[in-house]
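Trainee: Sequence and predicted structure, then a few things I'm wondering about:
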Amino acid sequence: MMTKFNLKGKVAIITGSSKGIGEAIARLLAENGATVVISSRKQEACDAVAEKFKADGLSAVAIACHVGNPDDRTALVEKTIEKLGGIDILVNNAGTNPVFGPVEEATDEIFDHIMNVNVKAPWDLANKSLESMKKRGGGSIINISSVEGELPEEGLGIYSTSKAALSMLTKSQAKEWGKFGIRVNAISPGLIKTKFSAALWTNQQIMQQIESSSPLGRMGNPEEIAYIALLLSSEAGSFITGSILVADGGFLLS
C-alpha cells in the first residue's frame, strides 16, 4: 500500500517553500521521491533550503518567484520545464495578509494586493502549468486555503474573502480539468505554528480561546498539513478532486 504514496519521477513546484508549511510539504514530497522546486521571493532563501535538502539526499532545485509578479510566475513555470522536463504537482502555498482590521478600512491597494497573491497567482500558475500536466497524462494541483475562508474572524475579512474565492476556484478547476487527468484540491488549515501566523499564536488570549474551545485544544504544526499534501499529490489520493480538506483540530466545530 505504501507504494501508492511513491512520487518517484514526479516534479513538484511548491510556492512559498523556504519556510513553514511550504517547506514541510516540499520536504515530505521529496522524501517520497519527488524532485521539488523550492520557490519563494528571495533566491538566497530558496538556495539555502534546496542545499539543506540535497545534503539529506533529496532532489531539489531552487527557483525564486514573487508570486505577485506575473513575470516571475511565467519564469517559474518555464524554468521548471526547462530544467526538469515538466510539471506533475503544483502546490500553491504562498499567501499574504498584510493587515489586521475592519474591512471598511482596507485600501484599494491592500485589497488588490491580497487578491493578487492569494487568488490570481494560484489561478495563473495553474493555467501556466496546465499544458505540461496534460502532456504528462495528468497531475495534481493543491491550493492552500484556510478555515478563515469558511468562518471569518474579525479583523481578517479581506483575507477570508480571498481564501473563500480560492476554495471556489479549486472546485471550478477540478470540474473543468478532470477530463485531463488533473486533480485539484485545497487544504484549509486552522492555526498552524508558523512565522506567518505568529501574531495569532503569540497572543495569549487567542491561544487560551483555542485551547478551551476547539476539540483537540491545540494548534497544528506544518508537518500535519504536509501529510495531507502527500496524499493529494500521490496515487493514494487518486479519487479525490474538488475537495476542500479541513485540518483545524476541530476549530470549525466550536
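Mentor: On my side now, so go ahead. Residues are numbered from 1 along each chain as shown.
Trainee: From here on, just use CA atoms for contacts and neighbour counts.
Mentor: Noted.
Trainee: How many neighbouring residues does residue 4 have?
Mentor: Using other C-alpha atoms under 10 Å, residue 4 is surrounded by 12 other residues.
Trainee: mind listing what it touches?
Mentor: Contact analysis of residue 4 by C-alpha atoms under 8 Å, 6 or more residues apart in numbering lists 234-236.
Trainee: Would you map the helices across the stretch 51-200 of the chain?
Mentor: With DSSP state H, counting those that start in this stretch, the ranges of helices along the stretch 51-200 of the chain come out as 70-84, 108-115, 121-135, 157-177, 198-201.
Trainee: Below is an additional structure, to be compared with the one above:
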Amino acid sequence: MQQPSFDLSGQVALVTGAGRGLGRAIALALANAGADVALGLRDIAADGGLADEIAGLGRRALKLQMDAGNLDQSRAAMDEAIAKLGRIDILVNNVGGGGSQGPVEDFTEQTFDDTIGINLKSSFFIAQYAGKHMIARGSGRIINMSSQAAFVALPGEAIYCIAKAAVSHMTKCMAVEWGKYGITVNAVAPTFIATPGTAPALADPVFKADVEDRIAALHRIGEPHEVAGAVVFLASPAASLITGQTMLIDGGWTAR
C-alpha cells in the first residue's frame, strides 16, 4: 500500500516575500523538506543570511530581486529562477499587506487601489506567469497567501478582507482551469502570526489580549513555522488530491 510522502527532494520552489516573517519560515521549511529555493526579495541585499542558512541544509538557494508590486521585475525574477535552477515546481505566492485601516465610509479610492493591487492583482499575475511555465511542463504546485480575513469581517479592514476573500476565490478558479495540466492550486489563511509585520499591533496589550481571546480554541498567537508546515504539506506529494482549497490556520478563530 502506498504511503503518503512529504519529501520535496529534487523540487525547486520559489517563495515571494522571503526576506522575513512567514516567507522566511516557509523558505526554510521547504529547504528542510528537500527543495531548492529561489528567494523573492524586495531588497536582494537584505536576505538576513537566509540563503546561507538554506545552503547549510545542503540545498541550492538563489536570491532574486523581486518586489511583488513591480510585475515586470517579478516576471524577470521568475525567468531568472527558471534559467538558473531549471524550473519552478512550487510557487509560494506570499504576497500581501493590510494597508490602511479605518471605517468603510472613509476609505479613499487610492487606498482601495493600493490594497487590492498588492493583495490581489500582484497575486494573480505572479501566479499566472508561473502557471504558464507549469502548464508547459505539465505539473506544478501553487500555494497562495490568503488570510482568516477572507472568512470573517475584521472591523476597520474591509478592503483587506475583500482582497483576501478574492484571493481564496481566485485559488478555486485557477485550480479548476489548471487541474488538467497536473497543477494544484491551494491557499493558506493564517490568523495573527508573530512576525515583524504584526509586531507593532501586537505590542498593544489590549489588542493582543483581544486577539488571543478571539483565537477561540487555542488562545495564543501563531508562530511562522505553524504556517510553514501547512505550506510544505500542500506542496508535497501527500496533498496530490487537494486543490482549490483554502486551509485556515487560525487556532479556532473562525470556529466560534
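Mentor: Perfect, thanks for sending it. Since the structure is predicted, the reported quantities are computational estimates derived from the model, not experimental observations.
Trainee: List the contacts of the residue nearest the centre of the first structure.
Mentor: With distances taken as C-alpha atoms, centre = their mean, the residue of the first structure nearest its centroid is residue 93 (2.3 Å). Residue 93 of the first structure is in contact with 14-17, 21-22, 143-144, counting by C-alpha under 8 Å, 6+ apart.
Trainee: one step back: looking at the second structure, which of the contacts of residue 4 of the first structure still make contact?
Mentor: Mapping the contacts of residue 4 of the first structure onto the second structure (both residues aligned by TM-score structural alignment, their matches' C-alpha atoms under 8 Å) leaves 234-236 still in contact.
Trainee: Which parts of the stretch 151-256 of the second structure are strands?
Mentor: Under the criterion DSSP state E, counting those that start in this stretch, the stretch 151-256 of the second structure contains strands at 183-190, 246-249.
Trainee: Which secondary structure elements does the longest one sit against?
Mentor: Meaning strand 183-190 of the second structure. In this structure, strand 183-190 of the second structure makes packing contacts with strand 140-145, helix 158-178, helix 224-235, strand 246-249, judged by 3 or more C-alpha pairs under 8 Å, 6 or more residues apart in numbering; DSSP states H and E.
Trainee: Swap in 7 Å and give it another go.
Mentor: Strand 183-190 of the second structure is packed against strand 140-145, helix 158-178, strand 246-249, with contacts defined by 3 or more C-alpha pairs under 7 Å, 6 or more residues apart in numbering; DSSP states H and E.
Trainee: contacting residues around the second one?
Mentor: Pointing back at helix 158-178 of the second structure there. Here helix 158-178 of the second structure makes contact (C-alpha atoms under 7 Å, 6 or more residues apart in numbering) with 98, 104, 112, 115-116, 119-120, 146-147, 149-151, 153, 184-187, 243-246.
Trainee: If we use 6 Å, what do you get?
Mentor: Residues from elsewhere that reach helix 158-178 of the second structure, judged by C-alpha atoms under 6 Å, 6 or more residues apart in numbering: 98, 116, 119-120, 146, 149-150, 184-186, 243-244.
Trainee: from those, which is closest to residue 221 of the second structure?
Mentor: Checking the contacts of helix 158-178 of the second structure against residue 221 of the second structure with C-alpha to C-alpha, the nearest one is residue 149 at 15.4 Å.
Trainee: ok, the closest one to residue 189 of the second structure distance?
Mentor: Distance, residue 149 of the second structure to residue 189 of the second structure, by C-alpha to C-alpha, to the nearest Å: 8 Å.
Trainee: roughly how far apart are residue 79 of the first structure and residue 63 of the first structure?
Mentor: Residue 79 of the first structure sits 8 Å away from residue 63 of the first structure, going by C-alpha to C-alpha.
Trainee: No further queries at this time; thank you.
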